[in-house]
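Chemist: Sequence and predicted structure, then a few things I'm wondering about:
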Amino acid sequence: MSGGWLDGYAVLITGGGAGLGRAVTERFLAEGASVTVFGRDKDQLDETVAAAPDPSRIHAVTGDVRDSERLHAAVAETVERFGKLDTLVANAGVWDYQRRLTRLGAEQLDTAFDEIFSINVKGYLLAAEAAWRELVKTRGSIVMTLSNASFYVNGGGPLYTASKHACLGLMRELAYELAPKVRVNGVACGGMNTDLRGPESLALGDRSISASFAKKGPDSAPPLIPLHDSSTDPRDFTGPYVLLAARDQSGPITGHAISVDGGIGVRGFAHAAGGDDL
């Protein structure tokens, strides 16, 4: 492949074996990059590698984003395999399925907070710590998967929303700390038909958003999203990742979040309050 925006790039993508992470992996490969996919599920990673058009440009590392040692191993293997690291895509995460405070007991809240923040926030920070030295060498970039919940309420429950607000702040802080050598940006995605799972601490580890879409039927749409008809496939969200990774296309951009949420910011108000039934 030649002529893509990421031709010759070496990229590490956490959560790259399924859902949005896999869609970004496939898009980056199509744009000419070599990609290391990192994730917990070896079978998913193996499927992603097997589906790649050029086996020489994809590598898989099994691990958990809460494990700094495995993240350092992924960075080292990327450099060993592809010679460098140009971009880290911090993407692995879990959703709380809008579990409201009033539906969480104290013990559930305690354990679910630790799990969601350790994956969604600490996982990004540990990945950045593992990668920044190599990214300085290439004057590379970090692209974080954010969410409409990084800006607006009701994109999740209090745990997910707080974690994604934290990721927005983390992205901005790292953009300051790593400048001028490394650019740090985010893609704030909206609802999509993907394999995003819930926290195991709430017995939601096997629940997938895509299964929920299937139950609603092909003609149903996420509510109150102006462009809902074009915001359901993860592949529709991958363009901004390419833009932010590509030096020639976004060299002056850092500390910025691109909202790719189907127009949630212009949806208007549906309800004055969420707790009228308390």
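Modeler: Right, received. Where do you want to start? Numbers count the residues shown, from 1 in each chain.
Chemist: For the rest of this, base every contact and every neighbour count on C-alpha atoms.
Modeler: Will do.
Chemist: How about the secondary structure of residue 253?
Modeler: Classification of residue 253 into helix, strand or coil gives coil, according to DSSP: H, G, I helix; E, B strand; the rest coil.
Chemist: need the contact list for the closest residue to residue 120 other than its chain neighbours.
Modeler: Excluding its sequence neighbours, the residue lying closest to residue 120 (C-alpha to C-alpha, 6 or more residues apart in numbering) is residue 93, at 4.9 Å. Residues near residue 93 by C-alpha atoms under 8 Å, 6 or more residues apart in numbering: 15, 116, 119-120, 196.
Chemist: just those now: which is nearest residue 134?
Modeler: Looking at those and their distance to residue 134, the nearest is residue 15, at 20.0 Å (C-alpha to C-alpha).
Chemist: before we go on, here's another structure to hold up against the first:
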Amino acid sequence: MSTPTDPARWLEGDVALITGGGSGIGKAVALRYLAEGAKVAIIGRDQAKLDTVIAESGQPENMLGLVADVRDTDALHQAVASTVERFGKLDILVPNAGIWDFNRSVTRLSGKELSESFDELFSINVKGYLLAVEAAWPELVKSRGNVVMTLSNASFHTAGGGPVYTASKFAARGLVYQLAYELAPKVRVNGVAVGGMNTDLRGPESIGLSERSIGDSFARSTITGNNPLIPLHDSSVDPVDFTGSYVLFASRNNSSNITGQIIQADGGIGIRGFGDKAAGGDAL
């Protein structure tokens, strides 16, 4: 993974907590925040993955790996407490842990599968975000900090997933607006709606997709085929290329007057659409 060659140190002295920080965009944001001068705690369910990120960072003294499930409010409260105990405060929360439904159309799911995948996906992609904010907001109030949520092109457009994933990402978009309202003026809340990228994003265990990775399952052309910027920006499916917006929103000096906003860092998918990549495909 590439890293910024000349970071501006926009987050010097800040402390961040990132859920889903063991891989993908969460890992990329963690390493970018480190390069920008922050100390970073990462949450994940796999200690080995967290340890690998910390080892790769070259700054183990400025990182903390915390094993927790984002559906467990007690574990999230403990993660916040551990972060503050280690680094003294909390300035930035990045709710990021999520799963995808691999474009599983309603026409390809039984009622039982639909119900179970809905419960699992929403419990991680939506409730996990809300519980993370609930655990962190008192510390963020103390520091006049901020929240940067990972959203998706599916927060705005159809066919970035099936109906369950799309609904979860529209719900997370609503959380950005509602929580920005509730936590103002002391805590800013914004989001980054990322596009398709080459990560280890997995699917719901309830429908047998927990071992399937988006990076392994799709050719590069499938992930990026309708992305207008790919011909000129060949590396823009690497998670590191999405991290700049997270830095901007987290920076007090550069976005202190911005809240309730979402950057669509999706390579311009909104101006071209997904074309024949619709979730239903030829199912009907």
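Modeler: Yes, it's here. None of the values given here were measured: they were computed from a predicted structure.
Chemist: Could I get the TM-score for this pair?
Modeler: Counting by TM-score structural alignment, normalised by the length of structure 1, the TM-score of this superposition works out to 0.94. Behind it: 275 aligned residues with a C-alpha RMSD of 1.9 Å.
Chemist: about what we covered before: and the contacts of residue 93 of structure 1, which two are the farthest apart?
Modeler: Taking C-alpha to C-alpha as the measure, the contacts of residue 93 of structure 1 reach their widest spread between 15 and 116, a distance of 14.6 Å.
Chemist: Neighbour count for these two, which is higher?
Modeler: For residue 15 of structure 1 against residue 116, the residue with the higher neighbour count under other C-alpha atoms under 10 Å is residue 15, and the figures read 28 against 24.
Chemist: Need the counterpart of that one in structure 2.
Modeler: With TM-score structural alignment as the criterion, residue 15 of structure 1 lines up with residue 20 in structure 2.
Chemist: And for residue 245 of structure 1?
Modeler: Using TM-score structural alignment, residue 245 of structure 1 pairs with residue 250 in structure 2.
Chemist: and the helix or strand harbouring residue 147 of structure 2, which stretch of structure 1?
Modeler: When secondary structure is defined by DSSP states H and E, residue 147 of structure 2 falls within strand 146-152. Mapped onto structure 1 using TM-score structural alignment, strand 146-152 of structure 2 spans residues 141-147.
Chemist: so how far does the matching stretch sit from its counterpart in structure 2?
Modeler: Its match in structure 2 and stretch 141-147 of structure 1 itself, once the structures are fitted together, sit a mean 0.3 Å apart by mean C-alpha distance after the TM-score superposition for structure 1.
Chemist: Please compute how far that stretch lies from its chain's middle.
Modeler: Averaging C-alpha positions (C-alpha atoms, centre = their mean, to the nearest Å) puts stretch 141-147 of structure 1 6 Å from its chain's average.
Chemist: contacts for that stretch?
Modeler: Stretch 141-147 of structure 1 has contacts (C-alpha under 8 Å, 6+ apart) with 86-91, 124, 128, 135, 164, 167-168, 171, 182-190, 241, 244-245, 257, 259, 261.
Chemist: The same query, at a cut-off of 7 Å, please.
Modeler: Contact partners of stretch 141-147 of structure 1, identified using C-alpha atoms under 7 Å, 6 or more residues apart in numbering, comprise 86-91, 135, 164, 167-168, 182-190, 241, 244-245.
Chemist: Just give me the neighbour total for residue 112 of structure 2.
Modeler: 11.
Chemist: Which helix or which strand is home to the counterpart of it in structure 1?
Modeler: Residue 112 of structure 2 maps onto residue 107 of structure 1 when the alignment is built from TM-score structural alignment. In this assignment (DSSP H and E), residue 107 of structure 1 forms part of helix 106-117.
Chemist: got the buried residues for that helix?
Modeler: For helix 106-117 of structure 1, burial by neighbour count (16 or more other C-alpha atoms under 10 Å) applies to 109, 112-113, 115-117.
Chemist: where along the stretch 151-284 of structure 2 do the strands fall?
Modeler: In order along the chain, the stretch 151-284 of structure 2 carries the following strands (DSSP state E, counting those that start in this stretch): 188-194, 262-265.
Chemist: angle of the first one against strand 146-152?
Modeler: On the basis of axes from the mean of the first three to the mean of the last three C-alpha atoms, to 10 degrees, strand 188-194 of structure 2 is oriented at 20 degrees to strand 146-152.
Chemist: Could you report the distance from the nearest residue to residue 157 of structure 2 once chain neighbours are set aside to residue 94 of structure 2?
Modeler: For residue 157 of structure 2, ignoring the flanking residues on the chain, the nearest one in space by C-alpha to C-alpha, 6+ apart is residue 270 at 7.2 Å. Counting by C-alpha to C-alpha, to the nearest Å, the separation of residue 270 of structure 2 from residue 94 of structure 2 is 24 Å.
Chemist: Between those two, which is the more surrounded one?
Modeler: residue 94 (28 against 16).
Chemist: show me the contacts for the more buried one.
Modeler: Neighbours of residue 94 of structure 2 in contact, by C-alpha under 7 Å, 6+ apart: 17-19, 147-149.
Chemist: do that again at 10 Å, thanks
Modeler: In this structure, residue 94 of structure 2 makes contact with 16-21, 26, 29-30, 42, 129, 132-133, 146-150, 189-191, 246, 250, judged by C-alpha atoms under 10 Å, 6 or more residues apart in numbering.
Chemist: contacting residues for the match of residue 112 of structure 2?
Modeler: When contacts are counted by C-alpha under 10 Å, 6+ apart, residue 107 of structure 1 touches 113, 201.
Chemist: From residue 114 of structure 1, how far off is it?
Modeler: Distance from residue 107 of structure 1 to residue 114 of structure 1, counting by C-alpha to C-alpha: 11 Å.
Chemist: So for the two, which residues contact both of them?
Modeler: Taking C-alpha under 10 Å, 6+ apart as the contact definition, residue 107 of structure 1 and residue 114 share the neighbouring residues residue 201.
Chemist: sorry, back to before: weed out the non-buried ones from the contacts of stretch 141-147 of structure 1.
Modeler: Buried subset of the contacts of stretch 141-147 of structure 1 (neighbour count, 16+ other C-alpha under 10 Å): 86-91, 135, 164, 167-168, 182-190, 241, 244-245.
Chemist: Residue 5 is in contact with residue 243 of structure 1, correct?
Modeler: Yes: in this structure, residue 243 of structure 1 sits in contact with residue 5. The criterion is C-alpha atoms under 10 Å, and the distance is 8.0 Å.
Chemist: Please identify which of the two sits among more neighbours.
Modeler: Here residue 243 of structure 1 and residue 5 are set side by side on neighbour count (other C-alpha under 10 Å), and the busier one is residue 5, at 19 against 15.
Chemist: What residues does the counterpart of that one in structure 2 make contact with?
Modeler: Under the alignment (TM-score structural alignment), residue 5 of structure 1 pairs with residue 10 in structure 2. Residue 10 of structure 2 makes contact with 33, 35-38, 247-248, 250-254 under the criterion C-alpha under 10 Å, 6+ apart.
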